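# Quick one, structure for this:
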Amino acid sequence: MAFTLATWNINSVRLRAGLVARLMGEEAPDVICLQECKSPVDQIPLADFAALGYGHMVARGQKGYNGVAILSKLPITDVGDRDFAGLGHARHVAAKLDNGVTIHNFYVPAGGDKPDREINEKFGQKLDYLSEMRDWFHSERPEKAILVGDLNIAPREDDVWDHKKLLKIVSHTPVEVDALNAVMEAGQWVDVTRQDVPEGKLYSWWSYRARDWSAADKGRRLDHVWATSDIAAAGHGSRVLRDARGWEQPSDHAPVFASFDL
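Below is the predicted model of the structure:
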């Protein structure tokens, strides 16, 4: 079975339902994983998305914050969620396709402004979240699985606009990168995006603070598509839909795509 998926931090699924519909109409991936939906599940406009062919949804939500959803043209089964670090946040949900592939959709905490857990509780929560992800994947080794989402870490030097300038900036600090790499190693995950695009600058997020985000191009690759090592070779066609960052009233993230032949 061949399918294409997209992952996108939408930054309010109700506010930007039109952008989701545009993605569905113009790109038509089989599966769309959204983060930061900022909506209770029953208020996600599923009827509008179903009219465009996306009649299947597995989601976790809460009012005004966080929230993850998997929208699909293909039948999917809800296979649960986990509350990493005991935050009580809607940051993870998993669904299974009929071919047996499990899709994990994550929204890892951003971590606040200061990379020091002693003075910034949010940074500590982020590190704890990643540690519990690592421990889970170590104890229950995933197979035939895809992990996507806004992981809020740009791990490689070419995943940020300036490696040296961002070494002390949350999302690119060595302690975060080490933690993310430990998660990857524990689950034997493969970074499908960088498998397909092994070299060169690649971003999926650009700050709202830049007057001209495209000209400044001070981006970071915070959004990821991974696959377990048993199916990673089936991944291909990875790309970032950079143009979506310039759509009207955009999210500060752009969709990231990958295709799989399984």
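# can we go C-alpha only for contacts and neighbour counts from here?
Will do.
# For the closest residue to Asp223 other than its chain neighbours, give its distance to Ile10.
Of all residues beyond its chain neighbours, the one nearest Asp223 is Asp150 (4.4 Å), with distances taken as CA to CA, 6 or more residues apart in numbering. According to CA to CA, to the nearest Å, Asp150 stands 10 Å off from Ile10.
# Need the overlap of contacts for these two.
Overlap between the contact sets of Asp150 and Ile10, as judged by CA atoms under 8 Å, 6 or more residues apart in numbering, is given by Gln35.
# quick one, helices of the protein?
Taking DSSP state H as the criterion, the chain contains helices spanning 17-26, 46-50, 121-139, 174-186, 192-196, 213-216.
# buried set for the first one?
Read that as helix 17-26. When neighbours are counted by 16 or more other CA atoms under 10 Å, the buried residues of helix 17-26 are found to be 17, 19-21, 23-24.
# which residues make contact with the top strand by length along the chain from outside it?
Determined from DSSP state E, the single longest strand within the chain is strand 2-9. Outside strand 2-9, the residues within contact range by CA under 8 Å, 6+ apart are 29-37, 148-150, 223-225, 251, 253-262.
# Quick check: chain neighbours aside, which residue is closest to the residue nearest in space to the middle of the chain?
Of all residues in the chain, the one closest to the mean position by CA atoms, centre = their mean is Gly149, 1.2 Å from it. Distance criterion CA to CA, 6+ apart; nearest residue to Gly149, sequence neighbours excluded, is Phe106 at 4.8 Å.
# residues near the one you found, how many?
Neighbourhood size, Phe106 [other CA atoms under 10 Å]: 28.
# How about the contacts made by it?
35, 68, 91-93, 147-151.
# one more to line up against the first:
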Amino acid sequence: MTPFTLATWNINSVRLRAPHVASFVEEAKPDVVALQEIKCLPDQFPRAAFEEMGLPHLHIVGQKGLHGVAIASRTPIEVLDQDALCPRGEARFQRVLVNGVELQNYYIPAGGDEPDPEINPRFKHKLDFLDRLKGYAADRAKENAPIVMVGDFNIAPREHDVWSHKQLLKVVSHTPVEVNALNAWMQAGEYIDVARELIDEPEKLFTWWSYRSKDWRASNRGRRLDHIWVSPALKDAALKDGRDSFRIWDEARSWEKPSDHAPVTLRLG
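Below you'll find the model as predicted:
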């Protein structure tokens, strides 16, 4: 593989926040950017803006006004088969080959407010998606391929991935059933959660802060919903430079009309 810096960001409308992406790219200088919740069709994507950023190579999986994922790269990308992983067929997954590795970009459903699949179809959809990913990961693990998985997984799995473990145990994104499903997916593929491999608990790590917080920095009621995982074949490349290779760019949460997510970067190789 060719060493490169990868970024993942739930941008919450790429047309609205393309200038934010440009500011981030200028400062962080990632080679590949994976976006989630782009909220547009491929022909509505602001391609010219990304070309100006030096990221002209694009793969976009869009949906009108909802969901959607996109990958932008400085170097050419090869589009791989887009496996049908979302139970509802929504624009929530893509995979490409870039710099010698397979990059998978996910936008897992949020799941609504009620953590009960019997009464909440959105939560059931989330669990069904995760169950399908577990089977997919188990099949792919046989290949021992260099894979990096990124995106908004909409689950904060560990006690110190949320501002209050006890208060959020019954809140969607941190419930035991979701955490178990996420861990089952990870274990099926033998994937490595890079953030927690590099940064031990009890240090808290957050990538998302609610829009409802008047002063998100002061209250700091965050959750780690955005993730970077790697397959065993990429473990050494992901970890060799230590925690300095990983960063949550939380200052972006303070920009004017920001996404409620912060971008996350990893230097691979």
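# so what number do they get for TM-score?
Overall, the chain-to-chain superposition scores 0.97 on the TM-score scale (TM-score structural alignment, normalised by the length of structure 1); 260 aligned residues with a CA RMSD of 1.0 Å.
# Going through the contacts of Phe106 of structure 1, which ones are buried?
Buried residues within the contacts of Phe106 of structure 1, defined by neighbour count using 16+ other CA under 10 Å: 35, 68, 91-93, 147-151.
# can you list these in TSV and add distance to Asp42 of structure 1?
Formatted as TSV, the entries for these read as follows, by distance: CA to CA, whole Å:
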residue	distance to Asp42 of structure 1
Gln35	16
Val68	13
Arg91	17
His92	17
Val93	16
Leu147	24
Val148	23
Gly149	21
Asp150	22
Leu151	25
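# picking that back up, alignment lookup: the residue nearest to the centre of structure 1 to structure 2.
For Gly149 of structure 1, the aligned residue in structure 2 is Gly151 (criterion: TM-score structural alignment).
# pretty sure its match is in contact with Leu103, am I right?
No: the criterion here is CA atoms under 8 Å, and Gly151 of structure 2 misses it with Leu103 at 10.5 Å.
# where do the strands sit along the stretch 151-262 of structure 1?
In the stretch 151-262 of structure 1, the segments counted as strands under DSSP state E, counting those that start in this stretch are 189-191, 205-206, 219-220, 223-228, 235-240, 256-261.
# so which of these gets nearest Val170 of structure 1?
The closest of the strands of the stretch 151-262 of structure 1 to Val170 of structure 1 is strand 219-220. By CA to CA, the value is 11.3 Å.
# returning to what we had before: which ones are touching the residue nearest to the centre of structure 1?
With contact taken as CA under 8 Å, 6+ apart, Gly149 of structure 1 is in contact with 7-9, 33-35, 105-107, 223-225.
# Distance check, it against Gln35 of structure 1.
Computed as CA to CA, the Gly149 of structure 1 to Gln35 of structure 1 distance reads 7 Å.
# what do the two both touch?
Counting by CA under 8 Å, 6+ apart, the residues touching both Gly149 of structure 1 and Gln35 are 7-9, 105-107.
# Same list as before, the residues you listed that is, but in CSV and with distance to Leu202 of structure 1 included.
Converted to CSV, the shared contacts of Gly149 and Gln35 of structure 1 look like this (distance: CA to CA, whole Å):
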residue, distance to Leu202 of structure 1
Thr7, 15
Trp8, 15
Asn9, 16
Asn105, 21
Phe106, 20
Tyr107, 20
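# Of those, keep whichever come out buried.
Of the members of those, the ones counted as buried by neighbours, 16+ other CA under 10 Å, are 7-9, 105-107.
# Tell me the residue in structure 2 aligned with Met256 of structure 1.
Wrong residue type there; residue 256 of structure 1 is Val, not Met. Under the alignment defined by TM-score structural alignment, Val256 of structure 1 is paired with Val264 of structure 2.
# okay, now its match: neighbour count?
Based on other CA under 10 Å, the number of other residues close to Val264 of structure 2 is 25.
# Around the closest residue to it other than its chain neighbours, count how many other residues there are.
Excluding its sequence neighbours, the residue lying closest to Val264 of structure 2 (CA to CA, 6+ apart) is Ile248, at 4.5 Å. Other residues near Ile248 of structure 2 come to 20 when the count uses other CA under 10 Å.
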